[in-house]
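>>> Need the 3D shape of this:
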Amino acid sequence: MAEETVDYSLANPDTLTKYKVAAGISQTVLKAVTGWCVEGANIVEVCEKGDKLLEEEVAKVYKGKKIAKGIAHPTTVSPSSYITPYTPLKTDEEEAATVLKPGEVIKIQLGAQIDGFGAILCDSIIIPSEKNEDDKLPGRQADLLLATHYANELLLRLMIPPGLVPTGTEEEQKKAAAQKPPTQAKITQLLEKVVKSFDCNLVESTTCWLFERNEIEAKKKIILAPGEGVRGEGIPEIGEVWGVEMGVSLGSGKVKTLSNRPTLHRRTTTTYGLKRPSSRATLSEIVKKFGTFPFSLRQLEDERSAKVGVVECVRGGVVRQYEVVGDKDNEPVARLFTTIALTKNGLTRLSGPPSPDLEQYKTDKKITDEEVLKILERPIGKPPGTKSKNKKKKKKPAKKVAAEAEEDEEGESSDEE
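Below you'll find the model as predicted:
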């Protein structure tokens, strides 16, 4: 079949299957990496082990088929006040010695891709500290994680086209379907109500992107708490896959570029005649191994020559470098990232952070805004296999995909509220 005639949209069941297989791998690896993140663990070593496991898991699927597959996002472990994904290099000795500290809020991000369909996820965890003898997170740490969790849940519900998932009486359903989708300004306003309930702030210019095949930054984007002169474009629609990001800070949420060397890069669609042989060799390896997905310089064959070769690639615009960004006040930041599919049945979480055990968090703060609470009660998808209004007795389909099972649980908890 000619390349042009293949339907890569969600209308083709193969597309969703590939997303789900990639998502299952991402979930498996996230669970393993989370287990390795303990006090004293070396960040570079954790990232390398995560990438190795991603490659091993990807190698097990679609064997013998001529399908490109690999890493959609390298394993990154970002310390407390870091906002962007962080993955130090072994050849930068000082950074390579960075270890995890107890009580630190870290962000783990990674992803697999099958045939160009990437499923990326990010979770925030607190490195266990001996102070938490009763396994409960005290005070501000609890506030931060709760604010991020509820803001993320609210954002996911605001991504669903109005009236898509039936709730309430027939009249209420008609009214919901007639509503316009919330504007990006309205989305930010509602999310701010959530995070301010916990005395936190949204991270400036947190961005959600439309995903397409081989592209994790397609034509549409939603920008939360936009910085000056920044604006998003477009609204989510049925048939789309999105990468949904949530960033929350215990500080002001304002950002600053850190002095660390950018080690995360991504090939662009720009063409440019590279002059140096080392640059051409580096670009050739990038194209072969990663396509247009993000990668870390430590994943290239020779890290030292990659550091040299990538300079002209960045200058010529054929490779983009991700600056290392942190919280302006050096306060802890939590981030979550979920890859979602919007279908006629609502929202499917393809890959994302596991549901937290809310019993762990000790805080006296809570959300009181009626509009926000009402949105949080909405289910995110139609119950599987039921067209009637009897939502309580839904049976989980016996599907093997881990992300599916997790999504079903989410749907049930929403329906029961």
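
>>> contacts and neighbour counts: CA atoms only from here.
OK.

>>> doesn't residue 378 make contact with residue 414?
Yes: with contact defined as Cα atoms under 8 Å, residue 414 counts as touching residue 378 (6.3 Å).

>>> Between those two, which is the more surrounded one?
Using other Cα atoms under 10 Å, the more surrounded residue of residue 414 and residue 378 is residue 378, with 19 against 15.

>>> three-state assignment of that one?
Recorded secondary structure, residue 378: coil (DSSP: H, G, I helix; E, B strand; the rest coil).

>>> what number of residues lie near residue 359?
If we define neighbours as other Cα under 10 Å, then residue 359 has 9 of them.

>>> need the contact list for it.
Contacts for residue 359 (Cα atoms under 8 Å, 6 or more residues apart in numbering) come out as residue 136.

>>> Could you report the distance from it to residue 317?
48 Å (Cα to Cα, to the nearest Å).

>>> how about the helices of the stretch 1-150 of the chain, start to end?
13-36, 43-59, 93-96, 139-158 (DSSP state H, counting those that start in this stretch).

>>> what's the answer for the stretch 251-400 of the chain, then?
Using DSSP H, counting those that start in this stretch, helices in the stretch 251-400 of the chain cover 277-290, 303-315, 370-376.

>>> Quick one, which of those helices gets closest to residue 228.
Smallest distance to residue 228 across the helices of the stretch 251-400 of the chain (Cα to Cα): 25.3 Å, for helix 303-315.

>>> buried residues in the closest one?
For helix 303-315, the neighbour count (16 or more other Cα atoms under 10 Å) marks 303, 306, 307, 309, 310, 311, 312, 313, 314 as buried.

>>> end-to-end on stretch 243-255?
Criterion Cα to Cα; first-to-last residue distance in stretch 243-255 is 21 Å.

>>> For it, which outside residues touch it?
83, 120, 140, 144, 147-148, 151-152, 156, 195, 199-204, 206-211, 216, 325-340.

>>> Can you say which of the residues you listed are buried?
For those, buried by 16+ other Cα under 10 Å: 83, 120, 140, 144, 147-148, 151-152, 156, 195, 199-204, 206-211, 216, 325-328, 330, 332-340.

>>> Okay, and which of the residues you listed map to strands?
120, 201-202, 206-211, 325-327, 333-340 (DSSP state E).

>>> Nearest the geometric middle of this protein, what residue?
residue 337 (2.1 Å; Cα atoms, centre = their mean).

>>> Verify the contact between it and residue 111 for me.
No: under the criterion of Cα under 8 Å, residue 337 is not in contact with residue 111, lying 10.4 Å apart.

>>> Identify the contacts common to the two.
With Cα under 8 Å, 6+ apart, residue 337 and residue 111 have common neighbours 120, 121.

>>> residues touching the closest residue in space to residue 266 that isn't next to it in sequence, list them.
Sequence neighbours aside, residue 294 is the residue nearest to residue 266 in space, at 4.4 Å (criterion: Cα to Cα, 6 or more residues apart in numbering). Residue 294 makes contacts with 72, 73, 74, 264, 265, 266, 267, as judged by Cα under 8 Å, 6+ apart.

>>> one more to put side by side:
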Amino acid sequence: MSNMDKVMQSEAAKDGVMIPNNMADKDTDEQEETIAEDLVAIQKYKMAGEISNFVIQGVISQCVAGALVRDLCSLGDRLVLEETAKVFKKEKDVKKGIAFPTCVSVNNCVCHFSPLASDTDVELNDGDVVKIDLGAHVDGFIASVAHTVVVGSSPSTQITGRKADILLAAHYASEAAFGLMKSGTENQAVTNVVQTVAEGFQCKPIIGMLSHQLKQFEINGEKSIIQNPNEKQRKEHEKSTFELYEVYAIDVLISSGEGMAKEMDTHTTLFKKNKETYALNKKASRALLKEVNLKCGTMPFCLRNLEDEQKACVGVPECVSHKLLEPFPVLYEEPNEIVAQFKFTVLLMPNGPQKITGLSFDPTAFQSENSITDEEVKKLITSSTRSKPNKKNPETTEVAKKPDWLMILDTKIEELRAMKGVDDSPNLPLDFQLQSLHETRSAPVQGVDYAAIHGNILALMRGEEPKKLDPGTMAKFSQLWQLHKQRILALPEVPFPEFQPKAGSALESKMESTEQNSENWSAD
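Predicted structure coming up:
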């Protein structure tokens, strides 16, 4: 996590009866950013992914016999806030923090268990199957993760029986799903492969559970993947196709029972603000909504993390009844069943899917009498495992060697080369067309290497290998690229042809002066 220290509140909500606007509620048409449009967005996703992975490992380390679930949930949330506070310290307008509150769901509890101080707590025992689910975000770019552990287990003792079945089924279903996360794949393919894997271990996916596309400040994006749908859900669920640069949180939940999750007497503590508006009557409801808007925006939150959870509980019913808040109910399987969960966040990149969250899992620690029989699924899982980076294998392809940010730059370069420039001198060397990068602001942003930005664009346009930029410079480059690409003429020839200005012209004088001052400004 030390690298994050090197990387790079909001306007107050209006006091009233209507839902106020907040920076977290960005207009999707004008302000939403994607990894294709913002070069630093991928860095923010990965920063959030590193934080989520780090935090969940910290929570897992405390999942021992005698531990209390409330303490574990509080630990996870506290760690997320501490770690996200370490990044983008100087950027006051960058929101960051909890994208999904820490939930610790034990045995037959399926999901969303994150108790308040006033709730009955749960103590962990040896042999319990514990699911930890959480998420972090940096500037609204979300990374979610979930993992399942068996309390008291050790590498020296193999887990058998139904516990082994559900853990192996959930793990392999997750791996198979990852293998399908490519541009052009239909969401139903993931639904089907999860079902196939679960059936191989005599298990059932939890009916109707959704995996969502992620967007900036939006945890439940437009596209989704459903697992084990009933007939009505299968007919109503919208079909979709994965596209390049999309981001998904793939959530796999497998049950030893029938996969029927239902609410019981545990009251809901997790909510998410919707975009509905309504004139609330109760003071407690208005105060709750104001605090949520200020602290959480559109991200899910736990009542435990608000200033006064008791007062918040008073305001919840009115907000929920008028659909201002969306609840995440605590769900359960039958008491004698157990459920396992694995969740990872994946970026669909030009050089293949990039998994930014998810912990390692050792299937050899589990012994099951069941197995996957479908040969195509076996091949898919094998290819998914082999596609993971192997630092010891030097025989990687040229595409695999390219970092994600360079793949995005390559795409933008192609766009630029296809553009028609607005400069009147079609043969003007690129060096001088990019001079404005140095002169964009009267007061340049501190810490941004403008010369490196200029040099990298030159290198890329000439087909040369660019240098990797630090995150702050990368962020500024992303902005400058959008501002200046209409002013940059890109000719198809690489390198650019020699250009001789008219004798005695101002351009000739400027070129001569610049060449004398720096070799970097020489016209190739």
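
>>> As TSV, the helices of the stretch 251-400 of the first structure with distance to residue 247 of the first structure would be great.
Converted to TSV, the helices of the stretch 251-400 of the first structure look like this (distance: least, Cα to Cα, whole Å):
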stretch	distance to residue 247 of the first structure
helix 277-290	26
helix 303-315	27
helix 370-376	18
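
>>> Quick one: closest of the ones you listed to residue 32 of the first structure.
Across the helices of the stretch 251-400 of the first structure, closest to residue 32 of the first structure is helix 277-290 (Cα to Cα), at 22.7 Å.

>>> Which stretch of the second structure lines up against the closest one?
Matched against the second structure by TM-score structural alignment, helix 277-290 of the first structure falls on residues 283-296.

>>> For the matching stretch, buried residues please.
284-296.

>>> just stretch 111-124 of the first structure next, same as before
Residues 111-124 are the ones in stretch 111-124 of the first structure that count as buried (16+ other Cα under 10 Å).

>>> So which of the residues you listed belong to strands?
Within those, residues falling in strands by DSSP E are 111, 112, 113, 114, 117, 118, 119, 120, 121, 122, 123, 124.

>>> excluding its backbone neighbours, what's nearest the fourth one?
Computed as Cα to Cα, 6+ apart, the closest residue to residue 114 of the first structure that is not its neighbour in sequence is residue 69, at 4.4 Å.

>>> you'd agree residue 86 of the first structure is up against residue 76?
Yes: using Cα under 8 Å, residue 86 of the first structure is in contact with residue 76, at 5.2 Å.

>>> show me the residues around the residue nearest to residue 114 of the first structure that make contact.
Residue 69 of the first structure touches 58, 112, 113, 114, 115, 116, counting by Cα under 8 Å, 6+ apart.

>>> Residue 343 of the first structure reaches residue 242, doesn't it?
No: Residue 343 of the first structure is beyond contact range of residue 242, at 11.7 Å (criterion: Cα under 8 Å).

>>> the more surrounded of those two?
A count of neighbours by other Cα under 10 Å puts residue 242 above the other of residue 343 of the first structure and residue 242, at 27 against 19.

>>> Which position in the second structure pairs with the more buried one?
In the second structure, residue 242 of the first structure lands on residue 248 (TM-score structural alignment).

>>> swap in residue 207 of the first structure?
Using TM-score structural alignment, residue 207 of the first structure pairs with residue 210 in the second structure.

>>> What span of the first structure is the host helix or strand of residue 516 of the second structure aligned with?
Element membership for residue 516 of the second structure, per DSSP states H and E: helix 506-517. Aligned by TM-score structural alignment, helix 506-517 of the second structure corresponds to no residues of the first structure.

>>> buried residues in that helix?
Applying 16+ other Cα under 10 Å to helix 506-517 of the second structure flags 511, 514 as buried.

>>> Map residue 191 of the second structure onto the first structure.
That one, residue 191 of the second structure, aligns with residue 188 by TM-score structural alignment.

>>> I'd like to know how many residues surround the closest residue to that match other than its chain neighbours.
Using Cα to Cα, 6+ apart and skipping residues adjacent in sequence, the residue nearest residue 188 of the first structure is residue 224, 5.4 Å away. Residues near residue 224 of the first structure, counting by other Cα under 10 Å, number 28.

>>> and residue 326 of the first structure, what is it in contact with?
81, 82, 83, 84, 255, 256, 257, 258 are the contacts of residue 326 of the first structure under Cα under 8 Å, 6+ apart.

>>> any idea how far residue 346 of the first structure is from residue 200 of the first structure?
According to Cα to Cα, residue 346 of the first structure stands 30 Å off from residue 200 of the first structure.

>>> likewise residue 102 of the first structure?
22 Å.

>>> what does residue 77 of the first structure give?
Applying Cα to Cα to residue 77 of the first structure and residue 200 of the first structure gives a distance of 22 Å.

>>> and the equivalent of residue 316 of the first structure over in the second structure, how many neighbours?
Taking TM-score structural alignment, the alignment pairs residue 316 of the first structure with residue 322 from the second structure. Neighbour count of residue 322 of the second structure, defined by other Cα under 10 Å: 14.

>>> likewise residue 225 of the first structure?
Counted with other Cα under 10 Å, residue 225 of the first structure comes out at 24.

>>> so what corresponds to it in the second structure?
By TM-score structural alignment, residue 225 of the first structure lines up with residue 228.

>>> my read: that match touches residue 191, true?
Yes: judged on Cα under 8 Å, residue 228 of the second structure makes contact with residue 191 at a distance of 6.9 Å.

>>> how about a markdown table for the contacts of residue 294 of the first structure, with neighbour count and distance to residue 371 of the first structure added?
Listed next are those as a markdown table, based on neighbours: other Cα atoms under 10 Å; distance: Cα to Cα, whole Å:
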| residue | neighbour count | distance to residue 371 of the first structure |
| --- | --- | --- |
| 72 | 28 | 36 |
| 73 | 27 | 36 |
| 74 | 28 | 38 |
| 264 | 23 | 39 |
| 265 | 20 | 40 |
| 266 | 21 | 40 |
| 267 | 21 | 42 |
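
>>> what's the closest of those to residue 382 of the first structure?
residue 72 (29.0 Å).
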